[in-house]
Every structure is written in structure tokens, then in C-alpha cells.
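Chemist: how would this look folded up:
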Amino acid sequence: MFLLRSLVKNRRLMLDLARRDAVGRYKGSVLGIFWSLLTPLLMLSVYTFVFNGIFKSRWAGGSTQTGSHAEFAVVLFAGMIVFNVFAECVNRAPGMILSNTNFVKKIIFPLEILPCVNLLSALFHASVSIAILLLAEWYVQGYVPPTAFLLPLVYAPLCLLILGVSWALSATGVYLRDIGQTIGIAVMALMFLSPIFFPVSSLPPQIRSYVYWNPLTFPIEQSRNVLVWGKTLDWSIWGLYVVISCGVAWIGFAWFQKTRRGFADVV
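Modeler: Next up is the predicted model:
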């Protein structure tokens, strides 16, 4: 209840900080905020070139087999957007408190909103990428499936999971600063263990079930289902994922609250 009250009470502050973070990273550049549009365009172009002109790859999955290399790039990009939201938040989490020492020393500042600010900034860039993806899909396939409206339901439990991990890492990073050096390696390993560059169906049956222990497998697969394949959510697995994400968020926030009393002394 404390967390909900804090988020509602400080919602305007969160939005202002998220906007400053999203715009601030482009401060001083010639193109400015236009980079948020240009970056996903360049990424999609690179994916299309690499898998169309070099690897000649095809994606066997979804309702039909992907018949063109441009469609492969769309499928790949859908998975990368999910991973990028997770990676951006988790990579920044260990140094979040340490990089905002001026907020730590302000007793009245709600430190618990910092991971939320980080997440909102990542979601802003993801929304731009999704818009580019939908335009590319409409150009390649000639339509966008109506199930695309279910995408917020795919991202909702993922956001809870990200917040839980971010609260835990940001609190731990204050006391154990080595975690900031190792989390990048772990996230990179997770990228190659996630079904971004391959469908789960392509794996041998004996190891296929282990892939679902990866917290990114479900949102990656379901985002493709609703954005590309025109399939609805797997509601039973979605419900389980919501429960697990709520548990991770609760544990992460509880750890953050337990350790925050010593932040000012350490930083």
C-alpha cells in the first residue's frame, strides 16, 4: 500500500524526471530527440540488411512460415524491443542510487520512484521502436493484426518484473559495487539465451522446457504472437507470469525498503 500511495502521490514528479532523462541523453547532439526515432530505424535497417543480404535467414514459426527476409527482420526486431527495455533498466539499476546522491541526502525525496523513472524512460524509447515496427510490418505484410492491441498486457507483467529486479539491484549496488561490473555480462548472456534470434520450437525437445525459465522468453514470444502472428495471449501462462512478476516486485521493493536506511551513510 505504501508503494501505491507513493507512486500515485509522486506521479507528476516521475513523469517530469522520466521526460528529463529521455531528452537529456540527447542533450548537446545535433539531432536531439530525433535520435529516438532514428535509432530504431537504423536498427531495423541493419537487421534487414544482415539477414536479407548476408545470412539469407528464414524464421519457421508463428501461424505461417516467414517467407521473406524482411519479415525475419520484423520478427527479430519485435524480440529485441522487449530485450532492450529489460537491458536498459537492469544495466542502469546498480548505479541508480550512487548516481543520484543529491536525492539520497534529501530526506523527503521518494527514492523508490527512481526505478520507475528509469522504466518510463525505457518505455518511451520502446514505444517509438514499436511504432517503427508496426509501420515496417504494414509495409512488408500489408496489414497489422488486430491482436496488436494486446501488447500492453504483454508488457505489464514484464514491467513489474523489471521494477522488482531494479529495486533489488539498485539497493544492493550501494553496498556491493562490484555488482555493477558483472550485471552487464549477465544481461549480455541472457540476450543469447533468449529466443530473440531463434524460435523456441527450433530447439531440441529435451532442452526446450528449460528456455521457459528465462524471464524474457514469455514476453518475447507473446509480443511476436500479438504483433506479427496475429495470435492472442496464452492466458494461463500469462496469469502465472503475472503472479511471479508480482512476487519479484514485492521482494525487490521489500529489500529496497529494508536497506534504504543506510544509503546516506554509504554514499
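
Chemist: only C-alpha atoms for contact and neighbour calcs from this point on.
Modeler: OK.

Chemist: Identify the residue spatially nearest to the most centrally placed residue in the chain, adjacent ones excluded.
Modeler: With distances taken as C-alpha atoms, centre = their mean, the residue of the chain nearest its centroid is Val85 (2.2 Å). Nearest-residue entry for Val85: Ala122, 5.5 Å, with adjacent residues in sequence omitted and distances by C-alpha to C-alpha, 6 or more residues apart in numbering.

Chemist: quick one: contacts for Ile97?
Modeler: Val104, Ser170, Ala171, Gly173, Val174 (C-alpha atoms under 8 Å, 6 or more residues apart in numbering).

Chemist: which one of these is nearest Leu114?
Modeler: Nearest to Leu114 among the contacts of Ile97 is Ser170, at 9.2 Å by C-alpha to C-alpha.

Chemist: now the other sequence, so there's something to compare against:
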Amino acid sequence: MRKRSSFEIFRNVLYALVLREVQGRFGTLRMGAVFTVLEPCLHILGFAVIFGMIRGGTVGGVDYSVFLLVSLAPFLLFRNIALQMMESLEANRALFAYRQILPLDTFIARTLVECALATIVFVIISVSFEWYGMAAGINNVLTWLIILLAGIMFSFGLGCMFAVVTDFAPQIKIFIRLSFLPLYFTSSVFFPPSKLPPQAINYLLWNPFLHLIEFLRLSALPNYKVADGVSLAFLMSASMLSLFIGLALYRTRRHELLRL
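Modeler: Here you go, the predicted structure:
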């Protein structure tokens, strides 16, 4: 029998973990798959209706619903990656009895599943908006993908940190989950930060999610103007730093994470 390479083992493990995640998320019933995709769709559409009624009109030259879509959908992806990774150790603990499976494999599998689900949701809502005459396309696809990748890297690093820290201090999980509620508003998901007073923006600029959302809007919406102080260098530095710290913490405690 031919000995498999390390890459082949990793590929097979990742494939099996992704299938396991999909089955666990969707369940054995078709309604499980429908609900998994429908829930974030209703989330985004619900906020679009509520905040659209409050604000009304257009933002940055586009319908407010489209403005919210290109802001909220990526933020939900980043949030879900970090929080799902935080829970992956407990959900897959029994699998670590197999020496081929490492905690990092479960992190990557959950990230891939979240990216796939977010893509499906984004396409469904974009097509729905186009059907009703609201242009929801991406103005600069390449730039948008690069910024999105930076956001995924940032969230993956956060997820690694959350998973390692909550492994020995599980009581802080509820605090981490609740912390994403104020991030909804401090990340300027529902409004352009350029409308805020300069004093408020100076504090919000410390939030990397704000930079992510602003550059995603810039690449997706034509004629959109980012707020003063938004920096691509800060965004990329935050993404690389988050990924470095997360992987460093994982490497430091990788043996403790394998306990059954």
C-alpha cells in the first residue's frame, strides 16, 4: 500500500471534517438546510427593513438595503467564524483520539463552512435585490475579495485566541458572545461613519472591523467615500497581528488542546 503524504492526509481529514460540520449544521432533514440558509437571510433583510424605515432613501448613492447588505453580510461572516471556532474544540473533542486530526483542522473546517454559507446567503439576497430592481453587484471584485480575505484572516486569528483562552476559562464564552453586540454599532455596520462627529470617529478607528467594513463598501459601492482616518495599512497590520497571535497561542497550548 502506498504511503500517503502529509498533504493527502490533511486533505482527507479536512474533507471529512467539512462533511461532518455540514451534516451537524443541516441535520438529517431538508428543513435543517433551509433554516441554516434562511436564518441569516431573514437577519439581513429584517435589519434592512427596520433601519431602512428609520433612515429611508439612499446612502452613498445606493438604496439603503444594498448599503446594509454589503456591510452586514461580511460582518456576520467575520463574527460567525470567530464564534464557531471558539466552540469547535468542545464539539470535536472526541475526534482528537485519532492522531491524524488536530484542533487546527477543525478550525479550518469551520471557517470553510462559514465562508460557503455566507456566499450562498449573499448570492440569494443579491439576486433578490436585483429581481426588485436594486443593483447589488460588486463594483471592484478583486479589491473586495482581498479585503474580505483580510477580514477572514483577522477573524481566524480571533477564533484561535478565543478557542485557546476559553479552553481553560470556559466561563468567559458568554462575555465574548455579548461583546459582538456593541461591535454591531461601533463597526458602523448600519451607517456611514463619515456622518459622525470627528471626536467619535477618533475612538471608533481603533476598531479593525470599522476599517474592514469601510473598505468593503468602497470596493462594492460606486462613488462611496470612506471616512477620514480609515487606513488600509492599519487593517492589514491588524489582520496579520491577529493571525500571528492566534497561531502563536495555538502552538503554545496545542498539546493541552488535544486532551480528551
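
Chemist: sorry, back to before: residue in structure 2 paired with the residue nearest to Val85 of structure 1?
Modeler: With TM-score structural alignment as the criterion, Ala122 of structure 1 lines up with Glu114 in structure 2.

Chemist: And Val226 of structure 1, by the same measure?
Modeler: Under TM-score structural alignment, Val226 of structure 1 pairs with Ser219 in structure 2.

Chemist: Contacts only, for the nearest residue to Pro145 of structure 1 once chain neighbours are set aside.
Modeler: In this structure, Pro145 of structure 1 finds its nearest non-sequential neighbour in Gly230, 5.0 Å apart by C-alpha to C-alpha, 6+ apart. Each residue near Gly230 of structure 1 by C-alpha under 8 Å, 6+ apart is listed here: Ser63, Pro145, Pro146, Thr147, Ala148.

Chemist: Over to Glu112 of structure 1?
Modeler: Leu3, Trp167, Phe253, Phe256.

Chemist: again, 10 Å this time
Modeler: Glu112 of structure 1 is in contact with Leu3, Ser6, Leu7, Ile97, Leu163, Trp167, Ser170, Ala171, Phe253, Phe256, Gln257, Arg260, counting by C-alpha atoms under 10 Å, 6 or more residues apart in numbering.

Chemist: filter these to the buried ones?
Modeler: Leu7, Ile97, Leu163, Trp167, Ser170, Ala171, Phe253, Phe256, Arg260 (16 or more other C-alpha atoms under 10 Å).

Chemist: Distance to Val243 of structure 1 added to these, as TSV?
Modeler: Output for these, formatted as TSV (distance: C-alpha to C-alpha, whole Å):
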residue	distance to Val243 of structure 1
Leu7	20
Ile97	28
Leu163	14
Trp167	18
Ser170	23
Ala171	23
Phe253	15
Phe256	20
Arg260	26
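
Chemist: Of the residues you listed, which is the nearest to Arg25 of structure 1?
Modeler: Ile97 (18.0 Å).

Chemist: any idea what that closest one aligns with in structure 2?
Modeler: Taking TM-score structural alignment, the alignment pairs Ile97 of structure 1 with Leu89 from structure 2.

Chemist: cool, Phe55 of structure 1 as well?
Modeler: Match for Phe55 of structure 1 (TM-score structural alignment): Ile54.

Chemist: and that match, how many neighbours?
Modeler: Neighbour count for Ile54 of structure 2, taken as other C-alpha atoms under 10 Å: 9.

Chemist: That one looks like it's in a strand, true?
Modeler: No - membership of Ile54 of structure 2 in a strand is not supported by DSSP: H, G, I helix; E, B strand; the rest coil, which gives helix.

Chemist: now it: how far from Gly60 of structure 2?
Modeler: 16 Å (C-alpha to C-alpha, to the nearest Å).

Chemist: can you check Thr36 of structure 2 too?
Modeler: In this view, Thr36 of structure 2 and Gly60 of structure 2 are 31 Å apart by C-alpha to C-alpha.

Chemist: got it, and Leu142 of structure 2?
Modeler: 21 Å.

Chemist: Who has more neighbours out of these two?
Modeler: Legend: neighbour count by other C-alpha under 10 Å for Leu142 of structure 2 and Gly60, higher for Gly60 (16 against 11).

Chemist: On the three-state scheme, the nearest residue to that one once chain neighbours are set aside is what?
Modeler: Spatial nearest neighbour of Gly60 of structure 2, chain neighbours left out: Tyr224 (5.3 Å); criterion: C-alpha to C-alpha, 6+ apart. Following three-state DSSP, the label given to Tyr224 of structure 2 is coil.

Chemist: Can you report how many residues lie near Tyr224 of structure 2?
Modeler: When counting by other C-alpha under 10 Å, one arrives at 17 neighbours for Tyr224 of structure 2.

Chemist: distance from stretch 151-161 of structure 1 to structure 2 after superposition?
Modeler: Here the mean offset of stretch 151-161 of structure 1 against structure 2 after fitting is 1.2 Å, by mean C-alpha distance after the TM-score superposition for structure 1.

Chemist: Can you check which part of structure 2 that stretch sits on?
Modeler: The alignment of stretch 151-161 of structure 1 onto structure 2 (TM-score structural alignment) covers residues 144-154.

Chemist: in that stretch, what counts as buried?
Modeler: The neighbour-count check on stretch 144-154 of structure 2 (16+ other C-alpha under 10 Å) flags Trp144, Ile147, Leu148, Ala150, Gly151, Ile152, Met153, Phe154 as buried.

Chemist: got the contact list for the closest residue to Val22 of structure 2 other than its chain neighbours?
Modeler: Counting by C-alpha to C-alpha, 6+ apart, Val22 of structure 2 lies nearest to Val113, which is 7.1 Å off, once chain neighbours are set aside. Contact analysis of Val113 of structure 2 by C-alpha under 10 Å, 6+ apart lists Leu17, Val18, Leu19, Glu21, Val22, Arg25, Ile81, Gln84, Thr119.

Chemist: And the first one, how close does it get to Gln100 of structure 2?
Modeler: The reference is to Leu17 of structure 2. 12 Å.

Chemist: Neighbour count for the two, which is higher?
Modeler: With neighbours defined as other C-alpha under 10 Å, Leu17 of structure 2 and Gln100 compare such that Leu17 has more, 22 against 13.

Chemist: Could you measure from the more buried one over to Ser88 of structure 2?
Modeler: 11 Å.

Chemist: Common neighbours of those two, please.
Modeler: What both Leu17 of structure 2 and Ser88 touch, as defined by C-alpha under 10 Å, 6+ apart, is the set Asp105, Thr106, Phe107, Ala109, Arg110.
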